[in-house]
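K.L.:
Task: produce atomic coordinates for the following.
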Amino acid sequence: MPNGAGTELVGRDVIEHPGSVGVIALDDRGRVLLLRQYRHPVGRFLWEAPAGLRDVDGEPLHVLAARELLEEAGYEAGRWDVLVDLFPSSGMSDERTRIFLARDLAEVPAEEIDFERVHEEADMPVVWVPLDEAVRKALNGDLHNMIAVTGVLAAHAAAVDGFAGLRPVEAPED
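P.N.:
Predicted structure coming up:
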């Protein structure tokens, strides 16, 4: 254990994970973009924010986030900020997640997107939910996805000062 705390050797199961990013896309009407996606491990459809794995070596995280927003929802953003960094399940995994806030959104015509959605991504309906309503959904248990819940609550908190306290996309992870 760290700092010599105890002399007992302790075993732990650890899932090694490449990491992930999530995107809270907020339009000029104060609505959050959510996707409906099937998740086999929990056996249900969940409302989620666009997200993806850090699966391209050296790819800047905001570039990955922009790719996921485009591929999963068909939108591009003119403004990106860091909402929050977290370890979503630090008791069992080394996964790191950075959640971005995407604003100044523009829909991209489907024929201009060079990505084929397959498997659980094949049919992901997109809905726009007012941020206050999304907060209520998170607090009353209608949102279960970690990135969506954390991102919605962080966006709501960041809106208090007009998002002035957010970090730039290049902010280092500690």
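
K.L.:
hey, let's count contacts and neighbours off CA atoms from now on
P.N.:
Noted.

K.L.:
which residue is nearest the centroid of this structure?
P.N.:
The centroid of the chain falls nearest to residue 22 when counting by CA atoms, centre = their mean (1.8 Å).

K.L.:
check contacts around that one.
P.N.:
Each residue near residue 22 by CA atoms under 8 Å, 6 or more residues apart in numbering is listed here: 49, 50, 51, 52, 65, 97, 98, 99, 100, 147, 148, 151.

K.L.:
Tell me which entries of these lie within strands.
P.N.:
The strands, defined by DSSP state E, take in 51, 52, 97, 98, 99, 100 from those.

K.L.:
I'd like to know which of those residues is nearest to residue 16.
P.N.:
Nearest to residue 16, judged by CA to CA, of those is residue 97 at 13.3 Å.

K.L.:
The closest one: how many residues sit nearby?
P.N.:
Per other CA atoms under 10 Å, the neighbour tally for residue 97 reads 23.

K.L.:
Next one: it relative to residue 89, how far apart?
P.N.:
Residue 97 sits 10 Å away from residue 89, going by CA to CA, to the nearest Å.

K.L.:
and if you look at residue 95?
P.N.:
Note on residue 95: its distance to residue 89, by CA to CA, is 7 Å.

K.L.:
More neighbours: which of those two?
P.N.:
Ranked by neighbour count (other CA under 10 Å), residue 95 and residue 89 place residue 95 first, with 18 against 12.

K.L.:
Which of the helices or strands spans residue 80?
P.N.:
In this assignment (DSSP states H and E), residue 80 forms part of strand 75-86.

K.L.:
give the contact list for residue 88.
P.N.:
By CA under 8 Å, 6+ apart, the contact set of residue 88 is 95, 96, 97, 146.

K.L.:
what would those look like in CSV with distance to residue 38?
P.N.:
Output for these, formatted as CSV (distance: CA to CA, whole Å):
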residue, distance to residue 38
95, 21
96, 22
97, 20
146, 15
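
K.L.:
Before we compare anything, build this one as well:
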Amino acid sequence: MEIEEKIVKKETLFKGNIFDVRCDTVILPNGRKATRDNLEHCGSCAVFAVTNDNKLVLVKQYRSAIFDVTTELPAGKLDKGNEGRMEAAVRELEEETGYKAGKMVHYFDMLSAVGYCDEVISVYLATNLKRTKQNLDDDEFLNVVEIDIKEFKESVLKGEIRDAKTVAGVMRYCLENNI
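P.N.:
Sure, this is the predicted structure:
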């Protein structure tokens, strides 16, 4: 059975700093028309940082979209222009946590909300961390926490940590390391 939709019209409704809002008119596999509201995101990166004593470096940050504080991987959007994903990950790790990685490698890419958004989050694994200085943006307020992987897993299972990129990163790390 054919399941792909064919876009017949794209209309940008809003242009923002992080994303644009678009309404697409599509033809469904059964021939009917429908509309799809989508966000075109500039892309982002996240860093799965592990200290030399095997603790995860996370940040606690207020998120206005959910009116709550989350515990999550250090992360951020790509600066518009020519910033590469690895470059953004290096920048975000030091800005948000005050750590520099002796080694940073691309870990995996994930799609954050495929039902309405094209955002790709590139997750990097950072090890051999060295303490530097946190350098938050003027509008950024967060706390750095270091947590043991087993304690982290318990927090996920209890529903205390719900951020998708963070849960996905830890799931992969645990599967790869038999934790």
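
K.L.:
Can you calculate the TM-score here?
P.N.:
Here the superposed chains carry a TM-score of 0.81, computed using TM-score structural alignment, normalised by the length of structure 1; 155 aligned residues with a CA RMSD of 1.9 Å.

K.L.:
Report the aligned residue range of structure 2 for the strand holding residue 80 of structure 1.
P.N.:
Mapping strand 75-86 of structure 1 onto structure 2 (TM-score structural alignment) gives residues 99-110.

K.L.:
The matching stretch vs structure 1 - mean distance after superposition?
P.N.:
Here the mean offset of stretch 99-110 of structure 2 against structure 1 after fitting is 1.3 Å, by mean CA distance after the TM-score superposition for structure 1.

K.L.:
how about that stretch: buried residues?
P.N.:
For stretch 99-110 of structure 2, a neighbour-count test (16 or more other CA atoms under 10 Å) marks 99, 100, 101, 104, 107, 109, 110 as buried.

K.L.:
Ok, stretch 145-164 of structure 2 next?
P.N.:
By 16+ other CA under 10 Å, the buried positions in stretch 145-164 of structure 2 come out as 147, 149, 152, 153, 156, 161.

K.L.:
among these, which are in strands?
P.N.:
Counting by DSSP E, the buried residues of stretch 145-164 of structure 2 place residue 147 in strands.

K.L.:
Which one of the buried residues of stretch 145-164 of structure 2 is nearest to residue 67 of structure 2?
P.N.:
Closest to residue 67 of structure 2 out of the buried residues of stretch 145-164 of structure 2 is residue 161 (14.8 Å), distances taken as CA to CA.

K.L.:
Distance check, that closest one against residue 114 of structure 2.
P.N.:
21 Å.

K.L.:
Tell me who's in contact with residue 115 of structure 1.
P.N.:
With contacts defined as CA under 8 Å, 6+ apart, residue 115 of structure 1 is in contact with residue 71.

K.L.:
ok, now with 10 Å
P.N.:
Counting by CA atoms under 10 Å, 6 or more residues apart in numbering, residue 115 of structure 1 touches 67, 70, 71, 72.

K.L.:
Which two among those are spaced furthest apart?
P.N.:
Farthest-apart pair in the contacts of residue 115 of structure 1 is 67 and 72; separation 8.4 Å (CA to CA).

K.L.:
Neighbour count: these two, which is higher?
P.N.:
A side-by-side neighbour count of residue 67 of structure 1 and residue 72, using other CA under 10 Å, places residue 72 first with 22 against 19.

K.L.:
wait, isn't the more buried one in contact with residue 121?
P.N.:
Yes: applying CA atoms under 10 Å, one finds residue 72 of structure 1 in contact with residue 121, separated by 7.3 Å.

K.L.:
Could you look up the SS state of the aligned residue in structure 2 for residue 45 of structure 1?
P.N.:
In structure 2, the residue paired with residue 45 of structure 1 is residue 69, using TM-score structural alignment. Under DSSP: H, G, I helix; E, B strand; the rest coil, residue 69 of structure 2 falls in the strand class.

K.L.:
residues touching the residue lying closest to residue 69 of structure 2 once chain neighbours are set aside, list them.
P.N.:
Nearest non-adjacent residue to residue 69 of structure 2, counting by CA to CA, 6 or more residues apart in numbering: residue 62, 4.0 Å away. Counting by CA under 10 Å, 6+ apart, residue 62 of structure 2 makes contact with 68, 69, 70, 71, 140, 141, 142, 143.

K.L.:
roughly how far apart are the third one and residue 140 of structure 2?
P.N.:
As for residue 70 of structure 2, its distance to residue 140 of structure 2 is 14 Å (criterion: CA to CA).

K.L.:
follow-up on the earlier one: any chance of the ones in strands among the contacts of residue 22 of structure 1 in JSON lines with distance to residue 15 of structure 1 as columns?
P.N.:
Putting these into JSON lines (distance: CA to CA, whole Å) gives the following:
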{"residue": "51", "distance to residue 15 of structure 1": "19"}
{"residue": "52", "distance to residue 15 of structure 1": "17"}
{"residue": "97", "distance to residue 15 of structure 1": "15"}
{"residue": "98", "distance to residue 15 of structure 1": "18"}
{"residue": "99", "distance to residue 15 of structure 1": "21"}
{"residue": "100", "distance to residue 15 of structure 1": "24"}
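
K.L.:
Okay then, goodbye and thanks.
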